[in-house]
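Trainee: predicted model, plus sequence, below.
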Amino acid sequence: MTQAEGRAAAGLCVSDGDVGIDDTDIARLRHVRPRHYGRILAVLLIVLFAGFLIKSFAEGQIDWPEVGNYLTWPTILMGVVNTVWLSIASMAIGIALGVACAIARNSPNPVVRSAAIFYAWFFRGTPVILQLLIWFNLALVFPRLGIAGVWDVRTVTVITPAVAALLGFGLNEGAYVSEIVRAGLLSVDRGQYEAARSIGMREMKALRRIILPQAMRVVVPPLGNEFIGLIKMTSLASIVGFNDVLRSAQDVYYTNTKVIELLIVAAIWYLIVVSVLSFGQGFIERRFGRGFSGSGRR
């Protein structure tokens, strides 16, 4: 094939000197889309797998009307309420401790800085279920709590399953939140600190008014993810006798033997709660992401 023929085959215009070759209008060429056989195969596999799951659950020994009935069962609803309030309260404790610990990590006082490092190291290094058991059995170490002659009470009276779960999850979350907040503080340009000092702001005021609001853009996404993980992790509280949604479902199926139906009910409620909170997380992310390219509306 000559050079002129090659140019014509490629749809390029040829000069008058290229004898025997017609000009080709590239706009009239038929566009052929490439075939992505890998994508087609992946779609087929996903559809087949989804169909297999649907067929298995539809033909399995599942009493679907009972699933609908137990969705609003009083015991289940109480478990959902307990799961939600425990998650919110634990996260509130975790945020308060995490922010304080992250600030303490930057303290010039070596004792304060070392205490913050030890706190994060200890609670991140031990399993949550172990922390729950330690708090629930605190009476074995401290039989009584209080100040002699002023206030004194038995430890087993104070450390109920709810209190043990709240302390366990709250302190554990504080350790993880501290690292998230510390990453957010490090993301703020050093010049912001210097600008705050130049106008006479004290360190804590600069953190509250300038640094933390800017750090929130980086903090909110992983913090929201941590909160969603905490909601699912509250199922571990059943080991100390706390009636979360999973424990409530277990209490019901122990009496009526509707095991898989009650487990599906618990899964549905977890998905509902997580979906609602995920929507709220997206709203907060857009709120703190204003003014940055690609981050929500301006």
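Mentor: Alright, I've got the coordinates. Numbers count the residues shown, from 1 in each chain.

Trainee: could you use CA atoms for every contact and neighbour count after this?
Mentor: Fine.

Trainee: contacts for stretch 268-282, please.
Mentor: For stretch 268-282, the surrounding residues in contact (C-alpha atoms under 8 Å, 6 or more residues apart in numbering) are 71, 80, 84, 220-221, 224, 228, 231-232, 245.

Trainee: most neighbours of all those residues, which one?
Mentor: The residue in the contacts of stretch 268-282 with the most neighbours, by other C-alpha atoms under 10 Å, is residue 245 (28 neighbours).

Trainee: about what we covered before: return the subset of the contacts of stretch 268-282 lying in helices.
Mentor: 80, 84, 220-221, 224, 228, 231-232, 245 (DSSP state H).

Trainee: state the distance from the residue most central in space within the chain to residue 191.
Mentor: Centroid-nearest residue in the chain, with C-alpha atoms, centre = their mean: residue 225, separated by 1.6 Å. Computed as C-alpha to C-alpha, to the nearest Å, the residue 225 to residue 191 distance reads 29 Å.

Trainee: comparison target, given below:
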Amino acid sequence: MATTAAAADAAVPGAIPAPAPAAPSAQPHPVPDKCTNYKNHLQEWTQRNYQKLPAYDTESKGEGHRLEFRSTVEADGKLFQSACTHSRRKDAEQDAARVAYEILLEKTIDDDDHRDALGLIDQNVMFCKSILHEFAAKTKVGQPTYSADHPEGSLPMPLFVSSVLFAGNTYTGEAAISKKEAEQKAARAAVKSILATKNTCMHQIIMSKKELIIAITSCGFSKERGFESQENCNAPTNAITTVAPIKFVRAGEAAGLTADQGANIFPEADPCSQAVSGLEKHKKHRKV
């Protein structure tokens, strides 16, 4: 019936033909995945790596309902622009955040620097708990909790093995002769696991303690065992301080006198004179 009517309209002189059905409008610009909030991901990245929060600058072109937006975001000291224009400001900002996040996520620490940080952690274990604590504070993650126990077969010398729960993960360290050292080794296992992801915040914390770790390690100092070795320490190790024994001498011997001559320096007191002086004091007391 519709075909016949259309044919009839076409046959009538001066009739206006029916408009053709509109083709589906294509989207010229890709829209960021709405299931992924790149702005949140970028903000979390900056906080995790102790960076300044992202700042967005969005420009618009066009008139009325045909405005097109393009956004630029500043993160990690650099500017990142959205890949294309968008019909909504939010989409433009999400696109700019996506570009920045993907580039920064691929940013990795130099392999030499990464090995340097791992070497510092392997050298000395006494700073690992403080490093993990500082990392938790900067990334705003809950503080780690430790637990220690005696492994089976550790007798006759009891050993300790500690585990640490951090950010939902449990890390277990090597056996140690004390509970404190076992907790430090558990913290080291957590620090090395996080460092393996080449986390820039963890890397910066470790490298900030580089000089202190090297100085203490060079002297062979351990918080639990004291100075174990001083092979590379700057302090002199072969210097032995000798103390001369105390020698008691009689009065006069220091001046070169003999024992008999020295005895005459301090004459013996006269017991009679002492008695007289005591009697005089008694008389004076009675007069008063």
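Mentor: Looks like it came in fine. Keep in mind the model is a prediction, meaning the values are calculated, not measured.

Trainee: mind checking the TM-score on these two?
Mentor: The TM-score (TM-score structural alignment, normalised by the length of structure 2) is 0.22; 98 aligned residues with a C-alpha RMSD of 5.5 Å.

Trainee: and the strands in structure 2, which stretches?
Mentor: Using DSSP state E, the strands of structure 2 run over 55-61, 68-75, 78-81, 145-149, 161-166, 169-172, 221-222, 226-227.

Trainee: for residue 114 of structure 2, find the nearest of those strands.
Mentor: strand 169-172 (20.5 Å; C-alpha to C-alpha).

Trainee: buried residues in that closest one?
Mentor: 171-172 (16 or more other C-alpha atoms under 10 Å).

Trainee: what's next to that strand, contact-wise?
Mentor: 161-165, 185-187, 189-190.

Trainee: tabulate those (CSV), appending distance to residue 98 of structure 2 and neighbour count.
Mentor: Formatted as CSV, the entries for those read as follows, by distance: C-alpha to C-alpha, whole Å; neighbours: other C-alpha atoms under 10 Å:
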residue, distance to residue 98 of structure 2, neighbour count
161, 43, 22
162, 41, 26
163, 37, 24
164, 34, 23
165, 32, 18
185, 38, 29
186, 36, 28
187, 34, 32
189, 33, 21
190, 30, 25
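
Trainee: need those residues in a markdown table with distance to residue 106 of structure 2, can you?
Mentor: Formatted as a markdown table, those follow (distance: C-alpha to C-alpha, whole Å):
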| residue | distance to residue 106 of structure 2 |
| --- | --- |
| 161 | 36 |
| 162 | 34 |
| 163 | 31 |
| 164 | 29 |
| 165 | 28 |
| 185 | 30 |
| 186 | 29 |
| 187 | 27 |
| 189 | 25 |
| 190 | 23 |
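
Trainee: and those, which is closest to residue 75 of structure 2?
Mentor: residue 190 (27.9 Å).

Trainee: now that closest one: closest residue in space that isn't a chain neighbour?
Mentor: Leaving aside its chain neighbours, residue 190 of structure 2 sits nearest to residue 171 (5.6 Å; criterion: C-alpha to C-alpha, 6 or more residues apart in numbering).

Trainee: now do residue 101 of structure 2
Mentor: Closest to residue 101 of structure 2 by C-alpha to C-alpha, 6+ apart is residue 42, at 5.4 Å.

Trainee: just checking, the one you found touches residue 100?
Mentor: Yes. Counting by C-alpha atoms under 8 Å, residue 100 is a contact partner of residue 42 of structure 2 at 7.4 Å.

Trainee: residue 82 of structure 1: which element?
Mentor: Assigned by DSSP states H and E, residue 82 of structure 1 belongs to helix 74-105.

Trainee: can you give me the buried ones in that helix?
Mentor: Buried residues in helix 74-105 of structure 1 (16+ other C-alpha under 10 Å): 75-80, 82-84, 86-88, 90-91, 93-105.

Trainee: got the angle for the helix or strand following that helix vs helix 74-105?
Mentor: Counting by DSSP H and E, the next helix or strand C-terminal to helix 74-105 of structure 1 is helix 110-125. Orientation check (axes from the mean of the first three to the mean of the last three C-alpha atoms, to 10 degrees): helix 110-125 of structure 1 against helix 74-105 gives 150 degrees.
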